[in-house]
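1. Here is the input, now give the coordinates:
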Amino acid sequence: MLGGSSAINGQAFVANSKAAVNAWGEFGNSGWDWDTLAPYYKKFYTLTRPSPAACDHLRLSYIDDEVRGTHGPVQASFPEGVEDPLPTAWVDTLASLGYSASSDPFSGEMVGGYINAMSIDPVTKTRSDAVTAYLEPAKTRKNLHVVTGATVEKLVFDVTGTTPKVIGVEVRKDGNITTVKPVKEVILAAGVFGTPKLLELSGIGSRERLEPLGITVVVDNPNVGENLQDHPNTSISFEVADGVKTMDALSRQEPEALGAAMQEYDTKRTGPFASGGNFAGSLLPLPDFEGPEGQEKLKEVLSATGVDATPGPFSSYHSSFVHRVLGDPTEGIGNLFTYASCSNVIPEGAGADIIHHGAQGTPGNFLTICAALLYPLSRGTVHITSADPAVKPTIDPRYLEHPLDLEVIARFLQYIEKIAHTEPLSKYMKPDGRRNHGAPMELGDLDTAKEYVKKSGLSCWHPTSSCAMLPRDRGGVVSPELFVYGVEGLRIVDSSVIPLATRGNCQTTVYAVAERAADLIKDAHGICV
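-> Sure, this is the predicted structure:
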């Protein structure tokens, strides 16, 4: 559908880290650092505060007007309701544990528990995405042509010169192939999986991979499709006390609950369909590694997990950054967030769906607390296995392949237990209540936590970095100007160029990178708008 992932994602509006963005420059990308990118984060969105009562209920005093976007096309907002006690209890509980929101997340330096905004228009209570923000205002322009129902099959290059130059894009529509010819350049934005696929189909990739498929090699770059990063997560669902409302009835698709929610949305634009489901979150350091004893524990863990489980030219740079932030109490390396419904994270539970529903659903009401690892060292791959554009690429995320990833996320899982048993959140939990299928009733033992992570681990659907912006000898596919190495006239502008997994959801960073890319493109061609 039009809008890509922005049209189907969970709408959580989460800022990246200053340290992480500065690392892009440290990796060898001149001109990419927080001071350069921060104005583009601010440029693309408008954040609207809710009513004063909702601001107080959601503990939104962290919002800094010096940081907040106020004139951008993407709309971000918060729920208006003040009846649900769980979000407030979440923030207050983390504050009692020493993790109050330290600043505005879009300052790049925030840690703590908070209520994050959602990409929802505060007036219409509808999704704000790339289509509503960027396409709709521009769709009447005479130089804009949007073609749907078409598949790009490959790029066409002129290889007669010293450097191959892109001269066309082959597109299949209704069984017919058309070659679209660029005037200035081609901008590839097929996403973290589609972009490396298209490069390889076009002859840009590893010679050892492409030649056996009968693809003529244009640029031999084995970095294409490598360095894939994503946020693994695990979770536990806790049964809540009697009378605490959750979204379990909706997750089970009970007709009465669905009808009531739709009626409320249709008539008043309120209720569960007017807001996202996972807006109570946090950006946390790992408590186990804080203080003098924690620093010694970190040294022990790093010593025991100091292997290069994911080989490649980027590994030493990647490991150096991750090891540094693991010991920084001001850097959030884990995202702990809630979802007010029972989850199904064990495959032999109620089927393949993450949320229980229908006849297989678990009766009762639950609060799920998730732990996502924000800077995993495990890196995967995405590659073609056929020269046929209709064949999907093979994706191997390699979750938890690096032993440090398992060590860190298992410790965050243990911390979930502590949060659930700390007031005020604990008073909304049923004493000795049920948990989701397969969840241990006690996670004090680290080995038990690790085994549960292995069984329950899921993707956050935040993939990045498969065509990373890095020097070519460090694993790169594109330059700091986002040009593909080895060819002329081809840029990539999507999440595949982000060299390091973002601190939390990657959508905001995709928008910021795209805004900066627009300026780079305009400057290159002398375009004044």
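2. CA atoms for contacts and neighbours, from now on please.
-> Will do.
3. Roughly how far does C370 sit from M110?
-> Separation of C370 from M110 (C-alpha to C-alpha, to the nearest Å): 19 Å.
4. Which one's more surrounded, these two?
-> Remark: of C370 and M110, M110 carries more neighbours, 25 against 21, as counted by other C-alpha atoms under 10 Å.
5. tell me the secondary structure for that one?
-> Applying DSSP: H, G, I helix; E, B strand; the rest coil to M110 yields a three-state assignment of coil.
6. distance of M110 from S282?
-> M110 sits 9 Å away from S282, going by C-alpha to C-alpha.
7. And this one, please, so the two structures can be compared:
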Amino acid sequence: MARLLATSLFLASALAAPSQLPSYANRYDFIIVGGGTSGLVLANRLSEDPNLTVAVVEAGDSVFGNPNVTSSTGYGLAFGTDIDYAFQSTPQEHAGNKSQILRAGKALGGTSTINGMVYLRAETSQIDAFAKLGNNISWDSLLLYYKKAEGLQRPTEIQSQLGATYEANQHGFEGPLTVGWPTEMVGNNFSQTLNTTYAAMGLPWNEDPNGGHMRGWNVYPQTSDPSANLREDAARAYYFPFSGRANLHLYLNSSVQRITWEAQSNTTLPSASGVAYKDASGAEEQLLANKDVILSAGSLVSPLILERSGVGNPAILKQFGIEPKIDLPNVGENLQDQTTGSYGTTANLNLTGTSDYVAYLNIHDIFGDDTEQLREHVQSSIPAWADEAVADSGGTANRTAIQQLFEIQHSMIFDDEVVISEVLVKAPSEGSGSISYWGLMPFSRGNIHISSANASAPAYINPNYFQLDYDVSQLVGTVKAARRNANTAPLKNFLPTETSPGLDVVPANAPKEVWAEWLKSTYRSNFHYISTAAMMPKEMGGVVGDDHLVYGSANVRVVDASVLPFQVSGHLTATLYALAERAADVIKAAHA
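-> Prediction:
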């Protein structure tokens, strides 16, 4: 109730704020490009100091009252609307030369306004792998920031009876981000049906997959406000309750074209003076920065702004008449994404309520007795895969570095046994059942680059799905786990007939090649794009260090999913909130 009252009190002033700027409003201490998950965390934390001025420049508009956003059960409603960038990939060479739609949120709140609201973090070894690249980040250090961001709503007695569990010492309860379980969860003893099913599959119940160890199954929490039955996006959590701060200004419907630069001597690093942006009318305006320009526009936008600003591969920049300012050839490289699909059945059980049931499986769960053979195959393939990745980068990638990255990933999968597959069961209703699935740790690497100096021109985006055969094996193993899930009692008693792919399309005991053909014709992006401005040493292909400073610049930083060097097995949102909380402290300390 307090949250609803606060919302009603601040909403009017919040929506009016962008048009009520004082005369000095073109100069700020910090300019944040992108009012999404990461950008609004930074804006909030930096503006906590009343002596610092902060501007957020967001290409989209406020969606505070947009029902396609606010619905806690409306995943997908915003797809294809004006708040969905709906980028197009290049034709995918290894998947029938078909393009993919790459969705991202164009709104205040960014992709947190259109995502699936899943609040699941990562495996401990995945965050600890950051340190293997020289970053001063570990699971233990980031856990403090996971907790700082989170405002977990403890489940009610009824929610607990229906499967909502957690370990209190792994969570925060006072953070801005409301996290909880649906008010109306699925009943009819369905969670017990799944518990018995997974026990028969050898998969345990996981009391809390947010504690860093994800294997098992669980009824996961969401970024939603159960008391208000609303989606909890970054704007609701980090902007609207604080929008009255006089030192925090928001520029909506304003698209940053490029970073502007100070005059430079031969002995100083390039220093950003601010940004040039186009407002809603199309007029070009400028904002000036006293301290930092921070890109938080996401993995598919931040690298393009860097390139249009003269930061990137000189060969690409010169091709479009852009004068190189900082020679940083790996901007836009190392793009990684996951692939997903849906397995369908008929159903003879009609359940109501909202709960999704997630199962996380490791390499042994998926490949069983074939695991060691696969381990050896992947290990022996890494040198050739590194060669292929270098070739696909046009020779930009450092072969030794790519091989080292692949070796670390191999160790996470086969030694640390991070979960590699996610299987998401929807409660059957209205005659149908659905199990979504995706592979979590692909090796394939792609890239994104500008196709013109004009910011309105579409980018060249190549996720390079299924570039390497492990990724095909991973997804085949994952969908086979979904089929096994549906065909294990007692769940199979309620899902009598497979409809997708169907046994006529992919027979029982079909070989990998048959599965792969079907998967490549039905898959989509999982919309988890990372690593296009990776946080790792420059010589390894990094773009920023663990202080988020762009190499070779004095005051340009990147804080968003583009800095993640590896995929996480949870969903990106939780980790991005935590990483941005950490970055805010790093930035404040740098300017103390």
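8. Can you give me the distance of the counterpart of S202 of structure 1 in structure 2 to V331 of structure 2?
-> With TM-score structural alignment as the criterion, S202 of structure 1 lines up with S309 in structure 2. Going from S309 of structure 2 to V331 of structure 2 by C-alpha to C-alpha gives 12 Å.
9. who's more crowded, these two?
-> With neighbours defined as other C-alpha under 10 Å, S309 of structure 2 and V331 compare such that V331 has more, 29 against 24.
10. Wait, the more buried one touches I305, no?
-> No: V331 of structure 2 is beyond contact range of I305, at 10.2 Å (criterion: C-alpha atoms under 8 Å).
11. Please point out which parts of stretch 304-317 of structure 1 sit buried.
-> Neighbour-count burial for stretch 304-317 of structure 1 flags T305, A309, T310, P313, F314, S315 (criterion: 16 or more other C-alpha atoms under 10 Å).
12. Of these, which belong to helices?
-> Judged by DSSP state H, the buried residues of stretch 304-317 of structure 1 include S315 as members of helices.
13. Pull the number of nearby residues for R141 of structure 1.
-> Other residues near R141 of structure 1 come to 8 when the count uses other C-alpha under 10 Å.
14. And it? What does it align with in structure 2?
-> Per TM-score structural alignment, R141 of structure 1 is aligned with R245.
15. before we move on, what SS does that match have?
-> With three-state DSSP as the basis, R245 of structure 2 sits in coil.
16. separation between it and L46 of structure 2?
-> Taken as C-alpha to C-alpha, the span from R245 of structure 2 to L46 of structure 2 is 11 Å.
17. what does G244 of structure 2 give?
-> Distance of G244 of structure 2 to L46 of structure 2, computed by C-alpha to C-alpha: 14 Å.
18. between those two, who's got more neighbours?
-> Just comparing G244 of structure 2 and L46: by other C-alpha under 10 Å the higher neighbour count belongs to L46, 22 against 16.
19. Would you mind naming the helix or strand containing the closest residue to the more buried one other than its chain neighbours?
-> Of all residues not flanking L46 of structure 2 in the chain, A584 sits nearest, at 6.5 Å (C-alpha to C-alpha, 6 or more residues apart in numbering). Element membership for A584 of structure 2, per DSSP states H and E: helix 572-590.
20. now the strand of greatest length in structure 2: which residue numbers in structure 1?
-> Secondary structure of structure 2 per DSSP state E: the longest strand is strand 284-295. Strand 284-295 of structure 2 corresponds to residues 177-188 in structure 1, going by TM-score structural alignment.
21. and for the matching stretch, what are the contacting residues?
-> Outside stretch 177-188 of structure 1, the residues that touch it by C-alpha atoms under 8 Å, 6 or more residues apart in numbering are 166-172, 195, 489-494.
22. My reading is that T195 of structure 1 lies in a helix. Confirm?
-> Yes: according to three-state DSSP, the state of T195 of structure 1 is that of a helix.
23. Any chance of the buried residues of stretch 304-317 of structure 1 in a markdown table with distance to A439 of structure 1 as columns?
-> Shown next, in a markdown table, are the buried residues of stretch 304-317 of structure 1 (distance: C-alpha to C-alpha, whole Å):
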| residue | distance to A439 of structure 1 |
| --- | --- |
| T305 | 26 |
| A309 | 28 |
| T310 | 30 |
| P313 | 38 |
| F314 | 36 |
| S315 | 34 |
